[in-house]
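No letters, just coordinates:
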């Protein structure tokens, strides 16, 4: 398996080093970069070779969590019992890179049928760019997120970005990794994963939960760096997570899906301010008691 970070020699340029601002200071120095390598996921029944399902660009580390989380959020498996074995393999390359995860499904679990119109190839920046249509990825969850009665204090939500950042060890070194953190409603960190891709970081968290037999993740908050996209809402829904919070903006499709699922969606969570785009009844003090019904409600407010 590759390393999470790699050291490379770079040319560091500083403009305005002189008194008149005209000088340019040039130095060669080592720098730490976030690693990005392909991971192939192979899946099928036991016996014989299993065909590849997808290739995703990711930061090496927690690869089994990534593979299992991806399979769960794509609706291919429902729980840990659907997987007989999952192991990291060397693959066909020389030298061995261990960039292949081989998943053997339990007896009776149907292997996925790869539809040529549904391209599973993903990049580190987008989890669903290759899908033929939005309808093809609107996978129905087995968990009723809308019925989750959990509520979260605004002060707890406001504390999550700093709690996430302070534990991002690889980001502190490289400045180039996204993070996803699973928190309790009281703000206690349960699991944190980093990756060059937002969706990969989320899959790693969910895969960890699957392997720990923690699903559904009722009563939890998923905090992500970056924006809240459609696929992140889908992944939260598939894992039974009732609250998704992001430091940046959501998309229109993310809000639509959050409302459909009964998911609470928080965006622009930066310091003491944030916007609620769906499910405001779960954030204490933001909806009058008479309106705090167990349905997703669109949030109010302008961009901070």
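Yes, it's here. Keep in mind the model is a prediction, meaning the values are calculated, not measured.

contacts and neighbour counts: CA atoms only from here.
Will do.

all helices of the chain, in order?
Under the criterion DSSP state H, the chain carries helices at the ranges 63-73, 154-165, 169-174, 198-211, 230-238, 252-261.

With respect to burial, which of those helices scores highest?
Highest mean neighbour count among those (mean count of other CA atoms under 10 Å): helix 198-211, with a mean of 27.

counting contacts, what elements does that one pack onto?
Applying 3 or more CA pairs under 8 Å, 6 or more residues apart in numbering; DSSP states H and E, one finds that helix 198-211 makes contact with helix 63-73, strand 178-184, strand 189-195, helix 230-238.

Which residues are in contact with residue 272?
155, 158 (CA atoms under 8 Å, 6 or more residues apart in numbering).

ok, now how distant is it from residue 247?
12 Å (CA to CA, to the nearest Å).

How about residue 111?
37 Å.

again, but for residue 101
31 Å.

Those two - which one has more neighbours?
residue 101 (23 against 20; other CA atoms under 10 Å).

dropping in the other structure now:
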């Protein structure tokens, strides 16, 4: 839709020299997600892949797990901007579930509002993810996913190299799916790292690829509880981040069997949980 970036004029100061120049900024706009015509959630996101974002959000909430549970997603024709002559804002989507799929009891009245840095917390949240996921992670010693530390070490550079919009703006997070051999499967960018992950998961749902039981999820920035939650709900066994995880993310990974890796920089990394998936001597638990 041509709204991923916007141009603004800025004053630039370099070594005391002042100049005026155009700058490319990442776009940020609200997206309202409706379920069966009823308001469900609002998130601040970078426009694009909005249907995938909505689908991925519903996977994370435990509403969807298979493509056939989703009838369709549409932009709401009535969501118009009066200042733009009644043009569709493309900032409201409506999700229709297939017959028989339970509609969750979550609405805007319960403050299901997300931002580009939000997260959840508490023991109740841990229990909810563990009990609601339809794709329990394989935690046994013969887990089918084994990944070499050298393969993990190469992922941040591959993620950065594939970030097209980041190169122009410097203002986006990214999430990417890789195989255990380091092959890039998909990448999405957004102002919110949780939105980027939802877009990844939503595309997988739409294409009938859930659970992502052989994939590695690589994210820019830190690994919050919310990102760990999304990985578990999509059946992703490995989550790697270039920065630190939160304590609750580590707790969730330990409880669900998720392999959680933080501070992935060069050949250095910290393994906080699920070390049994690393192909290295001495890795355990």
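Arrived safely, thanks for sending. Remember, predicted model here, so these are calculated numbers, not experimental data.

Turn the helices and strands packed on helix 198-211 of structure 1 into a markdown table, including distance to residue 157 of structure 1.
Shown next, in a markdown table, are those (distance: least, CA to CA, whole Å):
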| stretch | distance to residue 157 of structure 1 |
| --- | --- |
| helix 63-73 | 24 |
| strand 178-184 | 10 |
| strand 189-195 | 12 |
| helix 230-238 | 17 |
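
Of the ones you listed, give the one that comes closest to residue 205 of structure 1.
Residue 205 of structure 1 lies closest to strand 189-195 among those, at 6.1 Å (CA to CA).

Mind listing residues that contact that closest one?
58-59, 163-164, 167-168, 170-171, 177-184, 201-202, 204-205.

same question, stretch 157-176 of structure 2
4-5, 24-26, 184-193, 196-197, 200, 217-221.

switch to 6 Å and redo it
By CA atoms under 6 Å, 6 or more residues apart in numbering, the residues outside stretch 157-176 of structure 2 that reach it are 24-26, 186-191, 193, 196-197, 217-220.

quick check: that stretch aligns to which part of structure 1?
Here stretch 157-176 of structure 2 aligns to structure 1 at residues 162-181, judged by TM-score structural alignment.

Centre of the chain to stretch 99-110 of structure 1, how far?
22 Å (CA atoms, centre = their mean, to the nearest Å).

so it corresponds to what in structure 2?
With TM-score structural alignment as the criterion, stretch 99-110 of structure 1 aligns to 91-102.

Could you give me the buried positions within that stretch?
91, 92, 93, 94, 95, 96, 97 (16 or more other CA atoms under 10 Å).

List of residues touching it?
31-36, 69-76.

Could you do stretch 33-41 of structure 1 as well?
With CA under 6 Å, 6+ apart, stretch 33-41 of structure 1 has contacts from 4-6, 52-59, 99-101, 174, 176.

Go through those residues and flag which are in strands.
By the criterion of DSSP state E, membership of these in strands covers 5, 6, 52, 53, 54, 55, 56, 57, 58, 100, 101.

okay, now the counterpart of residue 41 of structure 2 in structure 1: neighbour count?
Taking TM-score structural alignment, the alignment pairs residue 41 of structure 2 with residue 54 from structure 1. Here the count is done by other CA under 10 Å, and residue 54 of structure 1 has 18 residues near it.

ok, now how distant is residue 54 of structure 1 from residue 99 of structure 1?
12 Å.

Residue 1 of structure 1 too?
7 Å.

got a markdown table for the helices of structure 1, with distance to residue 283 of structure 1 too?
Output for the helices of structure 1, formatted as a markdown table (distance: least, CA to CA, whole Å):
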| stretch | distance to residue 283 of structure 1 |
| --- | --- |
| helix 63-73 | 25 |
| helix 154-165 | 6 |
| helix 169-174 | 29 |
| helix 198-211 | 22 |
| helix 230-238 | 17 |
| helix 252-261 | 15 |
